[in-house]
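Enquirer: Quick one: sequence and predicted model below, then my questions.
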Amino acid sequence: MKSFLYHEHTREELTAKAKQGYMAVVPLAATEQHGPHLPVYTDSLICGHIANRSVLRAASSVPLLLCPLIPIGCSHHHLAFGGTLSFSSATYMQMLRDIGESLVANGFRKIVFLNGHGGNDPIMQQTASDLAVSHPIWTASASYWSVAKEALRLADAEQVGMVPGHAGGFETSAILALREELVHTDRASEEHPQRPWILSGPPGTFIGRHGELTGADGYTDSPHRATAEKGRVYLDVISRSVAEWLVRTYQSMETGERSLAEGEKQENGI
């Protein structure tokens, strides 16, 4: 199978693929503090792995391309802890909009944002909507934990802590599976103050407090129950769920396109 990676193709190849109806997937992540025990590249390592595995799997069924990972996100709420690179929310929205506009200019009519950092989520959703308002294209967007929520529940992922949480048992398990040498297990405390308001509301709601948007000391829960074995299970579950979602999303766009075309024919009496 030819490469599913956008950046491994020439301009002529990409122009041809855009005309053939390929769907472009843009993975979004971050470079930000993850407590005293995880690398600042945690979100990018996890999202990059999920994006590559899921797109590779989905590409065997539908035509799609994986764009380069965007490793810096909207992470201003982490700046006070040090080590963080961040765009402001306004800058991040414009950056995503520019990437979308570039893909439109290149001829792509199906664009998907796949996210791996919570601070990016609302901005990503708004940008996807704005692009579909401005251009005759299809867009979609989702964070990997939203797509894989039920599959992670069945995998009992919450046994290690909050899912996805921030630098807790879940993300620590994932990094142990991907790059164990980057995890400072000697700095991972077994005790962590609980912040009951974090993710306490129903889906789609937000509650937070200045200085503690990501929990005590910049992380949400203790990572002491994390293991590499659990991380491998969670990453596989997520990758499979995201691959299935990408295939369904492409098929929905194609079905919608055919439906619109049929409607136009009927209106024109063809």
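Expert: Nice, I can see it. The structure displayed is predicted, hence computed values, not measured ones.
Enquirer: alpha carbons only for contacts and neighbour counts from here, please
Expert: Noted.
Enquirer: which residue ranges form the strands in the protein?
Expert: 23-28, 64-66, 110-115, 138-143 (DSSP state E).
Enquirer: Work out which residue lies at the spatial centre of this protein.
Expert: N115 (1.7 Å; CA atoms, centre = their mean).
Enquirer: residues in contact with it?
Expert: P27, L28, A29, C47, D121, M124, S141, A142, S143, Y144 (CA atoms under 8 Å, 6 or more residues apart in numbering).
Enquirer: Same list, those, but as JSON lines with neighbour count and distance to V160 please.
Expert: Listed next are the contacts of N115 as JSON lines, based on neighbours: other CA atoms under 10 Å; distance: CA to CA, whole Å:
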{"residue": "P27", "neighbour count": "24", "distance to V160": "26"}
{"residue": "L28", "neighbour count": "27", "distance to V160": "25"}
{"residue": "A29", "neighbour count": "27", "distance to V160": "22"}
{"residue": "C47", "neighbour count": "26", "distance to V160": "19"}
{"residue": "D121", "neighbour count": "20", "distance to V160": "23"}
{"residue": "M124", "neighbour count": "24", "distance to V160": "28"}
{"residue": "S141", "neighbour count": "21", "distance to V160": "27"}
{"residue": "A142", "neighbour count": "19", "distance to V160": "23"}
{"residue": "S143", "neighbour count": "22", "distance to V160": "20"}
{"residue": "Y144", "neighbour count": "22", "distance to V160": "18"}
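Enquirer: Below is structure B, check it against A:
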Amino acid sequence: GTEQNGPHMVLGKHNVRVKVLSEKIALALGDALVAPVMAYVPEGGISPPTAHMRYPGTISIPDQTFQQMLEYAARSFKLHGFRDIVFLGDHGGYQKDEQAVADRLNREWASAPTRVHALPEYYRTAATAYAEALRQRGYPNDEIGTHAGLADTSLALAIDPRLVRRDFLRSARAPGVDRASEGVTGDPRRASAELGQVGVDAIVAQTVDAIKRATARR
């Protein structure tokens, strides 16, 4: 998706992140291909603006439009012979859309060998195993954050340092200060590529395991 990430991080963070992580996942699996990233996803309402659409730079599409994109991408892959199609969503707002499309197509294709998998492990790991690893290293929840904070920014630095404007990172506001006007939840000032690599490793490992379980031949 294309959304605001505070003044210190690029709008296309999710798009870059899912491309890099999915390639690592595919390499670990050894028998997977990565489709092009869908850069536009549901990010909130437009009139009136809600969620990330309250901040400049965000681009949103309706849930139904996104579901149709997913559906017809999956139909295309099935036509060309793929038997397992995996949706990896880097943003929490459209996980339900991925599951809805997977459920709908799996019902339709019940007698066919093709299956669609909407795996929550990819997205969930950042909020569970990765966040817990940061807490064990002494970082509090209000610093780890849930959007553009320590965890999110560290992941970006591990993926590609060019995603983060370090001059803005150093001047980010301290904990306890309301960052709502900047679209930041958490404190990114102590973010590092080393911390982000912890998240990269966890996301790749847990997603690979989830895909192997989901695609074990029935």
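Expert: Nice, I can see it. Because the structure is predicted, anything quoted here is derived from the model rather than measured.
Enquirer: Quick check: TM-score for this pair?
Expert: Overlay of the two chains. TM-score (TM-score structural alignment, normalised by the length of the second structure): 0.81; 203 aligned residues with a CA RMSD of 2.6 Å.
Enquirer: hang on, the earlier thing: from the contacts of N115 of the first structure, which two are the most distant?
Expert: C47 and M124 (14.8 Å; CA to CA).
Enquirer: Dump the strands of the first structure to a markdown table, plus distance to V237 of the first structure.
Expert: A markdown table is the format used below for the strands of the first structure (distance: least, CA to CA, whole Å):
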| stretch | distance to V237 of the first structure |
| --- | --- |
| strand 23-28 | 18 |
| strand 64-66 | 20 |
| strand 110-115 | 16 |
| strand 138-143 | 14 |
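Enquirer: And the helices in the stretch 151-270 of the first structure?
Expert: With DSSP state H, counting those that start in this stretch as the criterion, the stretch 151-270 of the first structure has helices at 169-179, 228-267.
Enquirer: Tell me what angle the first one forms with helix 228-267.
Expert: Interaxial angle, helix 169-179 of the first structure versus helix 228-267 (axes from the mean of the first three to the mean of the last three CA atoms, to 10 degrees): 100 degrees.
Enquirer: residue contacts, the spatially closest residue to D63 of the second structure that is not a sequence neighbour?
Expert: Excluding its sequence neighbours, the residue lying closest to D63 of the second structure (CA to CA, 6 or more residues apart in numbering) is P42, at 5.7 Å. By CA under 8 Å, 6+ apart, P42 of the second structure lies in contact with G1, S60, I61, P62, D63, F66, G93, Y94.
Enquirer: let's go with 6 Å and repeat that
Expert: P42 of the second structure makes contacts with S60, I61, P62, D63, as judged by CA atoms under 6 Å, 6 or more residues apart in numbering.
Enquirer: before we move on, back to that, translate the residue nearest to the centre of the first structure into the numbering of the second structure.
Expert: Residue pairing (TM-score structural alignment): N115 of the first structure is matched to G89 of the second structure.
Enquirer: thinking again about what came up before, closest to E181 of the first structure out of the strands of the first structure?
Expert: Of all those, strand 23-28 comes closest under CA to CA, at 24.0 Å.
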